[in-house]
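Colleague: What shape does this take:
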Amino acid sequence: MNVANKLQLLYIPATYWNEPTSNFELISKGKQLPKKSSFFILWIPSNQSEKELNEHITDTFPGIPINKLLSCKINLATPNHLSETKKKESSSKKIFNIISHIGKIIPISPATKLLYQLEIIENLDRSRIHYSNSIKTWALLTKLVFELLNKGQFVPVLEPTREKLYNSQWRLILKSQYDSDRFKSILNHSSWSAFCLPINIINENGTMKTNGLWHPSYLYSLFLDSIGDYLIRSTLKKSKFQTFDEFYSSEIKKEVDPDFKLNWDYKFLKTLIKQDNSFQVDEFYESILPTLIQNWTQSALGFQLKYDFTLSLELKYPEEVEEDWPLKISLSTHDGTKSIPLNQLWEGHELKKELFSNNIKGDEQHLEIVLRALGAASKIFPPLKKAFLETIQNEINLTSSEVMEFLKYPKDLLIQSGFNIVLPEVFTLGGKQRLTTRLIIRSKEDTKKKGGLTSVLPSIFDIDSMLDSKWDARIEGKKITEDQFNNLIDSNDPLVNLHGKWILIDQNDVESLRNIKKFQVKNYLDALKLGLIGKVQLQENGAKYDVIVEGELNEIITRIQSIDSFEEIPCPSSFNGKLRVYQEAALKWMGNMTKLNFGLCLADDMGLGKTIQVIAFLLYLKEKYPKNKGSILVVCPTSVLFNWYREIRKFAPNLEVILHHGPNRYKTVSEIPEFLKAHRIFLTSYGTIRNDIDFLESIQFSGIIIDESQNMKNYASQQTQAIYKLKSQYRICLSGTPIENRLLELWSLFNFLNPGLLGTRKEFQDKFILPIERFQNQEAINDLKTIIAPFILRRLKSDRSIIKDLPEKNEIKLTIELTEEQVLLYKDLTEETLLMIDDSTVDNRKKKGLILA
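Modeller: Sure thing, here's the model as predicted:
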């Protein structure tokens, strides 16, 4: 859908809608908004009618009560050509049109609840709502707010409003590099529609235009601060301030006396938890309080991201080992694309206007911001005072001992405070002069076996002991001994002079590398996962190290990553039909992957013949391995049980098929030999599996086929737990929708197919579900795709290669007249339903159900 017709979401701060530029007008009659209130609006760039806007909202958010939302008109800026252009492109200098748009107002409280719970994972294969970039942006920011609050990352501040009067506020802080990077990622991936508030109005030939938008970093930071403050105060209100009231009971009693001088701490804390956030300086000794609080919070706040620029400290490697280290100081954008040397900041540099536009009021404010940042940085690392003791300098020199001190703790504290730290290239992760290591995984012995289906590998459950792994520590690409490695990580100095060169021993690396001795490759599938990703992480948010796979495991990984590398498998001669080209590809995939004893998911679109492809595969196994022991168990919903039976009889009459369903099915131990006959197929239902699991779990099947495997999406259900207990050499799941709602369903599926490949449920939750569902972390998305890609084959009817291979679609319309009896029954039912709809005693929800029925 074109962005012009997509529903958009925009945060409107009180400072915008109260100023003339917004030309804000409340359409809903008899309603008023508090002057200090901020809110969200839903709107459409093509500026359709209110009725059409309502329809878009209902389609996108069915749960929103349209009739309760206030309507408004407000000036918003749009580019000449509407597209979901990302921030980097949209923020360049251009002229925007200003148009008065119709919008629907959503108050902060329900909006934050909606956005926090919103699932915004992109999945083109599923019929689900695809939200606009602006909705995703504000959803990600809302999730970030709750994450920061949950981690306690907020501080109190006092903002001056006029002489001796301040407003207290809770302000969120991005304490870790991980949080800062998430904010920057949201910032850099957002489109103009998420921050399209004009900074001014230019009348050009009777048309309203603007030459700039509110800077996204400024608008997003306002949102973080205002929502964080609102949620903290709401939480405190729910707790009824019991502790506060008890501690300040005497102050509360005396507050009614106008002559009584209240203590400053009581006044300050009161403004932080009550509705009225005004702090009045009444006494001389209280005048120092705002400055003290600002100095106290400055180190925590650091260089705030809302300015879209930061103080950069770039350490340069000395030309000679004995020389000092240059440290360059500049002001740069967060993405590092533009910078100003510090000493040129007050010399009218052209870039200064762009850096400070739309987020700082007045040219004089930037001086205070930068100097405060320098002051905060120098408290963390005192040698930085050299940059501003006499004149402002853009470069200072550090001794080797100062560099060592800088790299110990100040570097990380400065990063946490929002400063940009750039190390010499040789010290960056993977740089030549940085201690690093890699994990090498290899096979202990030749794992190949001969004969039968297991001609390549034994079962994945038996191969664990055949793997060996070790760590290979290196500096400058050269291997070092274990003793040298231990001495380096036990060193307290971040820099070590080794063979006339400085080697960085980063403390973050050391903490991570010390976990090497604890780290173990758990099993074969864990080794496979590490080999597929090619990286290993020893601690949360820590560095990632290369994984090198050697021997047969490396050969297997190379093979399964490309279906083209598989051995060709012709359609079985006894197959009573003809496979299409894409179905032959699936046969080749299943045949080769099951030789490696991997569990598979054939996830073709509905109607592409998953059942036929599996039947051809079962015939191939019978022809290829006629003496292979064990039968095949096919589990499917009861509704398709007899369809499977008919399809097998039709396309593979040579296969023996038995219905394991109903009262006459096998149930006793003496009948177990019936399940051991080669290539015999047992068809059963999910319900039968659940009831017979105590009997069936004792049988070693050759293979298990699970049809409509989305039925086992709930890992905790009795049905899924029963399927987990089944034993077989290979496992195949069939589903047109392997994931219907949440990523946990994928784990439930793979916990059956290849248990351990995605780790434990908690590991999967931490490494993939939280980063992907909450923050759309691209690295986590890519890693998960890389791991599961070899084991899922998914083709859609819309794929060009598939469409060419499908027969023409034929539609035949048949008109059938109702019999007289059917007409009477239909008439009676209609009249009865209409009477119930008109009946005032019937619940409204039930009436809606009757209409839909």
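Colleague: rest of the way, CA atoms for contacts and neighbours
Modeller: Fine.
Colleague: Is Asp335 part of a helix or strand, or is it coil?
Modeller: coil (DSSP: H, G, I helix; E, B strand; the rest coil).
Colleague: Spit out the contact partners of it.
Modeller: By C-alpha atoms under 8 Å, 6 or more residues apart in numbering, the contact list for Asp335 reads Lys184.
Colleague: doesn't Leu398 make contact with Asp324?
Modeller: Yes. Contact criterion C-alpha atoms under 8 Å: Asp324 and Leu398 qualify, at 5.5 Å.
Colleague: Could you list the buried residues of the longest strand along the chain?
Modeller: Longest strand in the chain, counting residues (DSSP state E): strand 96-107. Neighbour-count burial for strand 96-107 flags Phe96, Asn97, Ile98, Ile99, Ser100, His101, Ile102, Gly103, Lys104, Ile105, Ile106 (criterion: 16 or more other C-alpha atoms under 10 Å).
Colleague: ok, residues contacting the helix or strand following that strand?
Modeller: Downstream of strand 96-107, the first helix or strand assigned by DSSP states H and E is helix 108-117. Residues outside helix 108-117 that contact it (C-alpha under 8 Å, 6+ apart): Ser38, Phe39, Phe40, Trp138, Ala139, Leu140, Thr142, Lys143, Ile227.
Colleague: Turn those into CSV, including secondary structure and neighbour count.
Modeller: Below are the contacts of helix 108-117 laid out as CSV (DSSP: H, G, I helix; E, B strand; the rest coil; neighbours: other C-alpha atoms under 10 Å):
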residue, secondary structure, neighbour count
Ser38, coil, 21
Phe39, strand, 18
Phe40, strand, 19
Trp138, helix, 24
Ala139, helix, 25
Leu140, helix, 22
Thr142, helix, 24
Lys143, helix, 18
Ile227, helix, 22
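Colleague: for those, which one is nearest Glu354?
Modeller: Nearest to Glu354 among the contacts of helix 108-117: Trp138, at 24.8 Å, using C-alpha to C-alpha.
Colleague: gap between the closest one and Ile41?
Modeller: Remark: distance between Trp138 and Ile41 (C-alpha to C-alpha, to the nearest Å) = 12 Å.
Colleague: let's see this one next to it:
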Amino acid sequence: MQVLHAAWDGDMFYLWAESSTMPMTAARIRGRQSKKPKPRAHPFSLVGDELKAVFVEFSDEKLPDPTALETKTFLLPSTQKGPVPSPWLIREEDYSVAKATGLASWNIETLIFEPYLAFEFLLGLPEQPTHGFVFGSSLRFWIEVAKFSLELITRQQFAPAIREDDGSFQAAWAVVITGEDEERVRILSEAMPASCRSHNAETTPVEQLSSFVNRTADAFIRNSLDSTTLLPPRRGRRPKVVPLPEQWLNALSTDNHALVASPEDLNSFYTEIQTWLSQLQPAAPDAQFRTCFRLEPPPDSDSDSADAENGEEWGIHFFLQARDDRSLLVPAEAVWRTRSSTLTFLKRRFENPQEQLLTDLSKASQLFHAIESSLQTARPVGLELDAEQAYSFLLQSAPLLKQSGFGVLLPSWWEKPSARIGIKLKLTPAQEVTNGKVASHALLGAKGIIAYDWAVAVGDETLSESEFEQLARLKVPLVQIRGEWVELRPDDVETAIKFFKKKHNRGEMTLGEAMQLGFGAGNEAVETEVGLPIVEVEAEGWLEDMLNSLSEGVKITPVKTPRAFHGKLRSYQKKGVSWLAYLNKFGLGACLADDMGLGKTIELIALLLHERAGKQVNKLAPTLLICPMSVVGNWQMEVERFAPSLKVMVHHGADRHTGKIFARKAKKHDLVISTYALAHRDEETLSNVSWRHVVLDEAQNIKNPAAKQTQAIKKFVAEHRIALTGTPVENRLSELWSIMDFLNPGYLKSAKHFRTNFALPIERYRRNERAELLRHMIQPFVLRRLKSDPTIIKDLPEKMEMKVYYNLTKEQASLYEAVVAEMMVQIEYSEGIERKGLVLATLMKLKQITNHPALFLQDGSPLPGRSGKLARLEAMLEEVLAEGDKALIFTQFAGMGVMLRHYLQEKLGCETLFLHGGTTKKQRDAMILRFQTDPHGPPLFILSLKAGGIGLNLTAANHVFHFDRWWNPAVENQATDRVFRIGQRKNVQVHKFICIGTLEERIDQMIERKKELAESIIGAGEAWVTELSTDQLKEVFSLSQDAVEPMD
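Modeller: Predicted coordinates:
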């Protein structure tokens, strides 16, 4: 595992990393130590190419690699053994170094970033790092500051300035912090982790934050200008001495930032610029109130036409507005009526209100010059404007006043898209519904499915050519039409006139484009062709029904639970089945993205049964399910449990069918299960069948669109496609694009188009409007329900117990069979206490093997890829972490707990606690406190069953994993009750691992058959197993063929 840290020194940004693969203790200092020892090399920080590889792992391919490495000195919490590692790196044997005894200086090799590269790098980092990496608190802090800096830039909260440093002056762009942003600076500064100052402790948090924001903004703006000059080319001869104002403006867009002049001239010019910049700040920014301007249109006209001349006067009214309660407005009239320096209004006190109002109005007049006229009166309360002035205020001055910290209240219609000239689209299906189908996944992007007509609209009204010409002749920017105010932009008016002259208002579009329009996503192609925004969309026929049904909050007609379904569907699961069936009706791909444990598996099984309950069941093609190898067995068991009437075929293993034989066999089954690994390898074979559905379980496995398995899967022909995943987006939006492109090819256009229009604007530049647009576009195709949803919680039991089935690896199976063969010979020829001991020893060895070969062999060998159980646990914990949940993991082997802790921290990149019999009370209490109370603390807690089975309250967790089984319900329930007890506010999911075809499955079946008598018959512990006959033991211990992960 590698933990990434960051530092900023006012000029440069530094990245460094700790590694779990390096020694945790520093080399001892030989000889006598001085009172001020020299900094030593940090023992477990990455250096050289390994550090550069971190940048490559997370950087955008278009960013240049920072090649410079520099050793910097950091002051870190330390002990005599060395620096204290980050919590994620503290190993079981390192608890003694976890508590610092003081601070010490350490030399650390860092990767150096100039401000622009640092800015782009930070903004490009994912919310969650890839496995094996952790973002330390310092790096996460600078990511948030970079987002803040970008937000200021996008809001144009910057101005040209001069930076002074030890008597030298440089042209620079500086951010302008006003109003609410000042509070955000304070909050961010107070939240700065101490580790951010470990390299630069002399500066305050505010100074560090301000310098970072200003330097990154300056670098970004300069890069955007790309040497564009801010002044027109000089005519004539260039003077020997370029005037300072000209130097300054030129230096704002070039690499030469320095200003050259005499010290007196530089200081004078610097003072002038600072005075000018101060005008951007509202008076008394720390005051409890501010001046606010409210624009009010003329009174409504009774006319039904565009009000003849629209000559009525607009008004701006002045108020004082409380900063902590924006609804509290004190009219200027009330301010002038007060006769003291204190105004009391609605039980609030305002100090020096008259002085504040006049000062603010003077500053505001420099941003909106019309305010100057009001200052000619002794007690200004507002001013009147004509339509041109009101339009200028709306378009230009209001944003400037807001940025400068003033309050501005505008009419609600101003921000509406319909408040300008636009077009209304009428969508009509060009193809009728045939046999319940209107499209397949291939037709979603095909032309000719939808026809459209367009008409010019102003506000909510469609206008004829003559009506529009009458409106255009008014030549005013704001008009009132039938009670609604509308903006008439000159360019829009000209475009509309050209539109009427073309006499061409028809066209065709794809079903996908029509759906995007219907869900409020707009259509850039149509808007570009017409030159006007789409302000309203109206659909007809089956398209109207479909758009209405798939809109948020609109109910889809529910389907009944199939008779062949063995079990009961919860209400939200019925809705999921109905939703899948409805999208299937139109051939549209669907992504079921419910939280783990809500039942995605049984919803798909119910869908297959629902389809086969129809009259044309014999005509249905088989469904292909692609899933990870670790869940193939789980799917088999779930189908057998809930839908035994479905015919299932598993396509895996060395003896699997291929070619025509496979196609013939597949058509005789309802469900064919295969794996991602075979999707590419057997692409030709799997392509020989036209499938009813192609279903991807854990669909995040196709997050890489360039991967061969992803490309192969997208080629499979099916009437309908379904993706099942609890994490549709793990790190990058490109993962969502890949899943959506599988479900509905072409809907989100090409990967390049998606990256340019959505991924970069959202991930790097945090453009909320693009995120909202994308949400509208994918909403019809993604159904995500959370365990925390009120409608879901009421439908769930407080505790859900689930069995998790898995297969053994070939190595596990070989060890298992060898142990059974050896031990059964000894058991058969023993009796009494010796026999009981041998049976228990066999049971213990087989448990160790099903956990992991390394636990049985005790050889310290690597863990990855050798245990089916561990692979399944890892996959499930990924979902737990993605959903922000916490989990307990019980094992009866302390050695397994140590292995799990190291493995999960390395693979999942999160701190994992481990409580066992050797844990001291002090350590135990500290672990429990962190797990229970720290929202950013370790989300996973491993407990040995005996040490964690009693006396603990761990209600912060809502998942319990029984990694290995005690085979006694009372003992397991006692462990589960660490979570499911008084104080638990969430529904608890209990996961019990069972290996198919082994003692785990057979003993589970025995317990299930006698569940009501389990405690009395089985008793405490596992001694009851020793009472079984030798033949019964052979049956329990034997390994069946389906227990092993098939080899390709």
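Colleague: just to revisit the earlier point, now, which of the buried residues of strand 96-107 of the first structure sits nearest Asp838 of the first structure?
Modeller: Lys104 (31.9 Å).
Colleague: thought that closest one was touching Leu70?
Modeller: Yes. The criterion here is C-alpha under 8 Å, and Lys104 of the first structure meets it with Leu70 at 5.8 Å.
Colleague: which residues are common contacts for Trp138 and Ile41 of the first structure?
Modeller: Common contacts of Trp138 of the first structure and Ile41 (C-alpha under 8 Å, 6+ apart): Leu9, Leu10.
Colleague: need the strands for the stretch 1-150 of the first structure, in chain order.
Modeller: Taking DSSP state E, counting those that start in this stretch to define them, one finds strands in the stretch 1-150 of the first structure at 8-12, 25-26, 39-43, 70-78, 96-107.
Colleague: wait, which of those is closest to Phe750 of the first structure?
Modeller: strand 8-12 (36.6 Å).
Colleague: The closest one to strand 70-78, inter-axis angle?
Modeller: On the basis of axes from the mean of the first three to the mean of the last three C-alpha atoms, to 10 degrees, strand 8-12 of the first structure is oriented at 100 degrees to strand 70-78.
Colleague: From the rest of the structure, what touches strand 8-12 of the first structure?
Modeller: Taking C-alpha under 8 Å, 6+ apart as the rule, strand 8-12 of the first structure contacts 38-45, 132-135, 138, 193-195, 223.
Colleague: Repeat that for stretch 548-567 of the second structure.
Modeller: In contact with stretch 548-567 of the second structure (C-alpha under 8 Å, 6+ apart) are residues 519, 568-569, 574-575, 577-579, 582, 606, 609-610, 613, 641-643, 645, 779-780.
Colleague: in it, what's buried?
Modeller: For stretch 548-567 of the second structure, the neighbour count (16+ other C-alpha under 10 Å) marks Asn548, Ser549, Leu550, Ile556, Val559, Thr561, Pro562, Ala564, Phe565, His566 as buried.
Colleague: Next, the angle from the helix or strand hosting Phe223 of the first structure to strand 39-43.
Modeller: Phe223 of the first structure belongs to helix 216-238 when assigned by DSSP H and E. Here helix 216-238 of the first structure runs at an angle of 130 degrees relative to strand 39-43 (the same axes, to 10 degrees).
Colleague: Give me the contact list for the helix or strand just after helix 216-238 of the first structure.
Modeller: On the C-terminal side of helix 216-238 of the first structure, the closest following helix or strand by DSSP H and E is helix 242-247. Here helix 242-247 of the first structure makes contact (C-alpha under 8 Å, 6+ apart) with Ile252.
Colleague: With stretch 447-460 of the first structure instead?
Modeller: By C-alpha under 8 Å, 6+ apart, stretch 447-460 of the first structure touches 463, 466, 524-525, 552, 595-598, 621, 625, 627-628, 729.
Colleague: Span of that stretch from start to end?
Modeller: Note: stretch 447-460 of the first structure ends 11 Å apart using C-alpha to C-alpha.
Colleague: Give me the distance between Ala332 of the second structure and Met649 of the second structure.
Modeller: 80 Å.
Colleague: the more surrounded of these two?
Modeller: For Ala332 of the second structure versus Met649, neighbours defined as other C-alpha atoms under 10 Å are more numerous around Ala332 (21 against 17).
Colleague: Would you mind measuring from that one to Thr342 of the second structure?
Modeller: From Ala332 of the second structure to Thr342 of the second structure the distance is 14 Å (C-alpha to C-alpha).
Colleague: Next: Val381 of the second structure.
Modeller: Val381 of the second structure is 18 Å from Thr342 of the second structure, by C-alpha to C-alpha.
Colleague: These two: which has the busier surroundings?
Modeller: Val381 (19 against 14).
Colleague: For Trp170 of the first structure, pull up the helix or strand it's in.
Modeller: Here Trp170 of the first structure is assigned to strand 165-172, by DSSP H and E.
Colleague: elements contacting the helix or strand following that strand?
Modeller: Next in sequence after strand 165-172 of the first structure, counting helices and strands by DSSP H and E, comes helix 177-189. Contacts defined by 3 or more C-alpha pairs under 8 Å, 6 or more residues apart in numbering; DSSP states H and E place helix 177-189 of the first structure against helix 87-90, helix 133-150.
Colleague: Show me what counts as buried in the strand holding Trp170 of the first structure.
Modeller: Applying 16+ other C-alpha under 10 Å to strand 165-172 of the first structure flags Tyr166, Asn167, Ser168, Gln169, Trp170, Arg171, Leu172 as buried.
Colleague: Could you do stretch 824-835 of the second structure as well?
Modeller: By neighbour count on 16+ other C-alpha under 10 Å, the buried set for stretch 824-835 of the second structure is Met824, Ile827, Arg835.
Colleague: Show me these that map onto helices.
Modeller: Met824, Ile827, Arg835 (DSSP state H).
Colleague: Specify which member of these is nearest to Arg482 of the second structure.
Modeller: Checking those one by one against Arg482 of the second structure (C-alpha to C-alpha), the nearest turns out to be Met824, at 92.6 Å.
Colleague: The first structure: which residue goes with that closest one?
Modeller: When the first structure is aligned by TM-score structural alignment, no residue sits opposite Met824 of the second structure.
Colleague: Now render the buried residues of strand 165-172 of the first structure as TSV, adding distance to Pro807 of the first structure.
Modeller: Listed next are these as TSV, based on distance: C-alpha to C-alpha, whole Å:
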residue	distance to Pro807 of the first structure
Tyr166	74
Asn167	71
Ser168	70
Gln169	66
Trp170	64
Arg171	62
Leu172	59
